[in-house]
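Student: coordinates only, sequence not included:
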């Protein structure tokens, strides 16, 4: 059966808002309290999916999770909120968060060629570092088990214990000679002690590798550079991204860059490592522009393309370096800017919005796979049902809650996923 890389994007939910809940995410913090535009955000995400479909790539979709989340509100005793208490209002905002749109944090994925039992394994991320994200994984697992229900081809694991923080594919990369060949899996973890929390625990990564039945000789556990975390690289995918033979990374991404590159080349001699020096693009510019939070893709032509946010293309130092790269004979041959400004303003770029799954598309529940006709139907639902804008002061209003709940229900009905209600 043909194994291909499928990018599953999270549709931006109708409760998309800027509450500034993510400590260490500089973009999220800088836009806290601003008016958000859920309809525009979702349409931008849909346009990115259509863009990738147009490139000839397999494209999937995950639906937004239930928001406001009654389970979290009930567990916190917040069915009624004291509006004079800022802590209660912030916790309520967590229950409204649309952060599941960033499906790079949904799970860690090991394709069948890498695993002992020859099945694709997915482990849901527990996301325990941030309250607004820690609520996601039970509903994420429900969706993953629908999408990847074929026991002959997939195994979906619950999240690892919450004593070890796990942030999913945002701190995991895979390198290989081809998507359907055995790969080298790179698990990137952080250590605490800086101004911002290190969200990925080494033992969570090691647990995932064991659960997936990976060959220890085909795994690397790599420490993220503390200065990258302190600068706002809250996930590794803010400073590095890999695809097949190519690792595209900032010079300051890893605690031991030379040791990391040597270990990769030892296990994968075909590796091509593209390092952007800090003298060309500062760590601050890399993080602000989300250059590395890009989709590094093998196009049907065989070329490697880089789907970047417009913010990266518009940053002078980044644009200058990219122009020079394209003029060289390097492995990345195309740069494809996309507009995901609403997601970017809340701290997530093109790579945050997708989860990579290498599988035969025919083994995936077709309700989660996209074509142009289905994209057009989803686009129409969003244009009609999603709120045009949300002021953080509106969070908690019954009228807005009814609108958000009805919008998600309309989408689930369209997709035939009413059991996720």
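Tutor: Cool, got the structure. Nothing here was measured: the structure is a model prediction, and the numbers come from that model. Numbering: from 1, shown residues only.
Student: please make it C-alpha for all contacts and neighbour counts, starting now.
Tutor: Fine.
Student: continuing past the helix or strand that contains residue 210, what's the next helix or strand?
Tutor: Using DSSP states H and E, the secondary-structure element containing residue 210 is helix 202-211. Under the assignment DSSP H and E, the closest C-terminal helix or strand after helix 202-211 is strand 219-223.
Student: follow-up on the earlier one: mind listing what's buried in the helix holding residue 210?
Tutor: If you call a residue buried by 16 or more other CA atoms under 10 Å, then helix 202-211 has these buried ones: 202, 203, 204, 205, 206, 207, 208, 209, 211.
Student: go on, stretch 83-96?
Tutor: 88, 89, 90, 91, 92, 93, 94, 95, 96.
Student: redo the buried residues of helix 202-211 as JSON lines? Include distance to residue 290.
Tutor: Formatted as JSON lines, the entries for the buried residues of helix 202-211 read as follows, by distance: CA to CA, whole Å:
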{"residue": "202", "distance to residue 290": "24"}
{"residue": "203", "distance to residue 290": "27"}
{"residue": "204", "distance to residue 290": "25"}
{"residue": "205", "distance to residue 290": "24"}
{"residue": "206", "distance to residue 290": "27"}
{"residue": "207", "distance to residue 290": "29"}
{"residue": "208", "distance to residue 290": "27"}
{"residue": "209", "distance to residue 290": "28"}
{"residue": "211", "distance to residue 290": "31"}
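Student: putting a second one here so we can go through both:
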């Protein structure tokens, strides 16, 4: 199987509106001036780094923003400019939601089960409904359109529409997968929360996770439903990928990531006897520090030589406690042998690290060849995207800029330029 990481290109409306309840970084930086051009270039820089490591890389495009169609469902009428002006005059928070660039965090686009795990031998992808937050709930339709275009070949892929909205589903950010070192006998783990913790909502519902597993045709005997700890949610781990990540036979997690870590360890070892569970103790790295630095929102990847690397945010390197622990981890001759640092500070300030920015899709060579090539990245396409970003993306966006018609027009034109540069038709995506 070949793993392709599909990253979201950070859109021209990237701003700090603080819309995500329970996301500490988002709330802390609310009202600051953002740098959309720098953010997008940082994202492309991370993609370049993964390709340099020998990994396959894909992309998803920014969504249409401002989202005037969404505003029209709220009763605003007229042409786009009139709709936006009316909404800004009525409730500025509505414009902030309609301008959100949060679709860049493609770990929330959906949940992916590779063909080796499913009953019908197809790669199944369920679009996430993201129903907990208004700015994210509006993403599902555009996400589904891109997924159905990228993975259109029914010989290899099956795309599922979102689970009904009352059952919150936030996609691969709450999903992990383990296999034996030989690559056989996978276990799919769906992580969910219950109720509110510390005043923050649990975004992933158990019912939604169960529905995705059923729709994908995953063997119930090799499916684990794992409850996230209330302590993690209360501390700001709004998704499981803020406190845990898996790859191959390795699960890397904080001591307080799960409600019952001993039960999880026992279940994993019964199904994957050679699994390695690396638990970071709270007395070495506190839960607060882990979430602040996004230590676990790293991409844990297998390199072409078979070794594993952590692609970490720069914030993890900058914290002495975290970096010291990671140094000891690499030196202990375990499965994780390499640390790679990615500067995605603009995304981090809005609450999304390296792992938030990518959706992992594992395919065999025939299925890889069936993916729409416009969604796959190489150096030439990287350079083309960077030229569009450098020319079209705004340098900064302040809170009051969200109501400026010139910004609306510029962001619309910027996305159109990117769509054309990548070979998509104006109404295709």
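Tutor: Perfect, I can see it now. Given the structure is predicted, the values throughout are model-derived calculations rather than measurements.
Student: about what we covered before: mean per-residue distance, the helix holding residue 210 of the first structure to the second structure?
Tutor: By mean CA distance after the TM-score superposition for the first structure, the fitted helix 202-211 of the first structure averages 0.3 Å away from its aligned residues in the second structure.
Student: mind giving me the packing neighbours of that helix?
Tutor: With contacts defined as 3 or more CA pairs under 8 Å, 6 or more residues apart in numbering; DSSP states H and E, the secondary structure elements packing on helix 202-211 of the first structure are strand 183-189, strand 219-223.
Student: indicate which one of those is closest to residue 234 of the first structure.
Tutor: strand 183-189 (10.6 Å; CA to CA).
Student: I'd like to know how far residue 218 of the first structure sits from residue 358 of the first structure.
Tutor: As for residue 218 of the first structure, its distance to residue 358 of the first structure is 17 Å (criterion: CA to CA, to the nearest Å).
Student: neighbour count: those two, which is higher?
Tutor: Each of residue 218 of the first structure and residue 358 had its neighbours counted (other CA atoms under 10 Å), and the higher figure belongs to residue 358 (20 against 16).
Student: the second structure: which residue goes with that one?
Tutor: Matched by TM-score structural alignment, residue 358 of the first structure corresponds to residue 362 in the second structure.
Student: one more: residue 286 of the first structure?
Tutor: The alignment partner of residue 286 of the first structure in the second structure, by TM-score structural alignment, is residue 290.
Student: check residue 133 of the first structure too.
Tutor: Under the alignment (TM-score structural alignment), residue 133 of the first structure pairs with residue 136 of the second structure.
Student: quick one: the helices in the stretch 151-300 of the first structure?
Tutor: With DSSP state H, counting those that start in this stretch applied, the stretch 151-300 of the first structure shows helices at 202-211, 226-231, 257-267, 283-289, listed in chain order.
Student: closest to residue 178 of the first structure out of the ones you listed?
Tutor: Evaluated over the helices of the stretch 151-300 of the first structure, closeness to residue 178 of the first structure peaks at helix 257-267, with 14.6 Å, by CA to CA.
Student: re earlier: before we move on, which element is the match of residue 358 of the first structure in?
Tutor: Taking DSSP H and E as the definition, residue 362 of the second structure sits inside strand 358-363.
Student: measure the residue nearest the centre of the first structure to residue 302 of the first structure for me?
Tutor: Taking CA atoms, centre = their mean, the centroid of the first structure lies closest to residue 104, which sits 2.1 Å from it. According to CA to CA, residue 104 of the first structure stands 24 Å off from residue 302 of the first structure.
Student: before I go, just wanted to say thanks for your time.
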